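**Student:** Have a look at this fold, sequence not included:
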């Protein structure tokens, strides 16, 4: 059995989400052969050298699950694209490229965070290309910590403001891009997060039935996709009291 989650946006200001995630790790995740976290795991990440006690607590909880036998995989999101190898070593996670093609319970699946599919948001796509450029990442990682923190706050505020102003279709996945990307990777199942619009979308890829599964964000409730011998099961669950 495989579990996939995304968009927890963990931060100290939301202890309810942290409690829900730690409860998930303790009671549900141990039954899984693998847990995939598809981006925006943390609300912000300015570098592995700036890990806080709160973030180290999360790493310790993940390491405990990994040591117990559940394989852990982590993918960058648009909020935490500076997560690095140091955190993954502490947490017992394998860092996945975005996109990645994997086999899950006999199904060939394309995994993505999802932001690269929002091609109508021209301004964001331009910023994303700049931020993910290896040279830009090198420069960012070598900025003083205080500068990185100020830049992260500024980017976060701009993102929230611009998202409120943009039309719904612009900040969602571009439908015409999906079958093209799936055909390029030779898959009939795509799983991603980012949009906070959990759903299972049916489509065709090269005249074959296909599906795009969108993971939900953790805000008022949690979301998880379970893959087992019976198929794909996307469902919400209530936060523990």
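**Tutor:** That came through fine. None of the values given here were measured: they were computed from a predicted structure.
**Student:** Please count neighbours and contacts with C-alpha atoms only from this point.
**Tutor:** Fine.
**Student:** now residue 115: how far from residue 172?
**Tutor:** 8 Å (C-alpha to C-alpha, to the nearest Å).
**Student:** so what sits against both of those two?
**Tutor:** Counting by C-alpha atoms under 8 Å, 6 or more residues apart in numbering, the contacts common to residue 115 and residue 172 are residue 195.
**Student:** Okay, strands next: where are they in this structure?
**Tutor:** Using DSSP state E, the strands of the chain run over 2-5, 34-38, 71-75, 93-96, 100-104, 107-111, 189-192, 199-205, 208-214, 222-228, 231-237.
**Student:** The structure to be compared is supplied as follows:
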């Protein structure tokens, strides 16, 4: 199988969420030949010099165990963890991919993105994204002490929550034109992405757009799950308990 997950938003003060991820790693992911992490695995990532914390080490160790077991791991950055770099990749045994990536499976071109770059109606976010994805901005930010970076990120997260409270779901969703542009640019017939926390399967002029869920195992009912492509080429959405969704 090929598996796809995103938007876990792992953080040290969410042990139930972490446990759910580790069960996935020790369970379904062990049967995969490839696992694609499509962004926001972490609630935030302040830089690879934060690798030494016990919590981050536990996640890296779990990923490394998968890699060592023969599962090929791939990473596309999200809007929360775009500062993951080469040191993290080497420790976890995964390959960093650009923000748009195409794979071929059973004669189809499948385009993978996190999804935030396609939320083009959210003008303020797009301006912020353009700034923080610049290499010069990242070099300047990563040159700051780790504690200072975490304080800045905490402020940005607080501002983001306040900003989102005043936005409609439609503004924070992908736009049809941005989706059409990705399909046209890549020649893909299938798209898989996360970011919006609105899991679904959409028909886009005969093409398929799969949206991954965010993970909230403590919600009622629990949210989470993954997308799998079986050895027969069938694409299936899976609930947190592993059952196949319609």
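**Tutor:** Arrived safely, thanks for sending. These figures come from a predicted structure and were not determined experimentally.
**Student:** check contacts around residue 217 of the first structure.
**Tutor:** 6-8, 193-194, 196-198, 223.
**Student:** hmm, 6 Å instead?
**Tutor:** 7-8, 196 (C-alpha atoms under 6 Å, 6 or more residues apart in numbering).
**Student:** Repeat that for residue 158 of the second structure.
**Tutor:** Neighbours of residue 158 of the second structure in contact, by C-alpha under 6 Å, 6+ apart: none.
**Student:** distance of residue 173 of the second structure from residue 154 of the second structure?
**Tutor:** 24 Å.
**Student:** Helices of the second structure, residue ranges please.
**Tutor:** Remark: helices assigned in the second structure by DSSP state H are 15-26, 54-68, 86-92, 123-132, 135-142, 146-165, 176-186.
**Student:** Give me the contacts around the third one.
**Tutor:** When contacts are defined by C-alpha under 6 Å, 6+ apart, helix 86-92 of the second structure is touched by residues 48, 60, 63-64.
**Student:** And for the most centrally placed residue in the second structure, nearest residue in space, chain neighbours not counted?
**Tutor:** In the second structure, the centroid-proximal residue (C-alpha atoms, centre = their mean) is residue 39; its distance is 1.9 Å. Closest residue to residue 39 of the second structure apart from its sequence neighbours, by C-alpha to C-alpha, 6 or more residues apart in numbering: residue 78 at 3.6 Å.
**Student:** Identify the residues contacting the residue mapped onto residue 232 of the first structure from the second structure.
**Tutor:** Alignment note (TM-score structural alignment): residue 232 of the first structure maps to residue 235 of the second structure. Listed by C-alpha under 6 Å, 6+ apart, the contact set of residue 235 of the second structure reads 228-229.
**Student:** Top of the contacts of helix 86-92 of the second structure by number of neighbours, please.
**Tutor:** Among these, the one with the most neighbours (other C-alpha atoms under 10 Å) is residue 63, at 23 neighbours.
**Student:** residue contacts, that one?
**Tutor:** Neighbouring residues of residue 63 of the second structure by C-alpha under 6 Å, 6+ apart: residue 92.
**Student:** Could you verify my assumption that residue 37 of the first structure touches residue 74?
**Tutor:** Yes: with contact defined as C-alpha atoms under 6 Å, residue 37 of the first structure reaches residue 74; the gap is 4.9 Å.
**Student:** Grab the nearest non-local neighbour of residue 102 of the second structure.
**Tutor:** Among residues not flanking residue 102 of the second structure along the chain, residue 111 sits closest, at 4.4 Å (C-alpha to C-alpha, 6+ apart).
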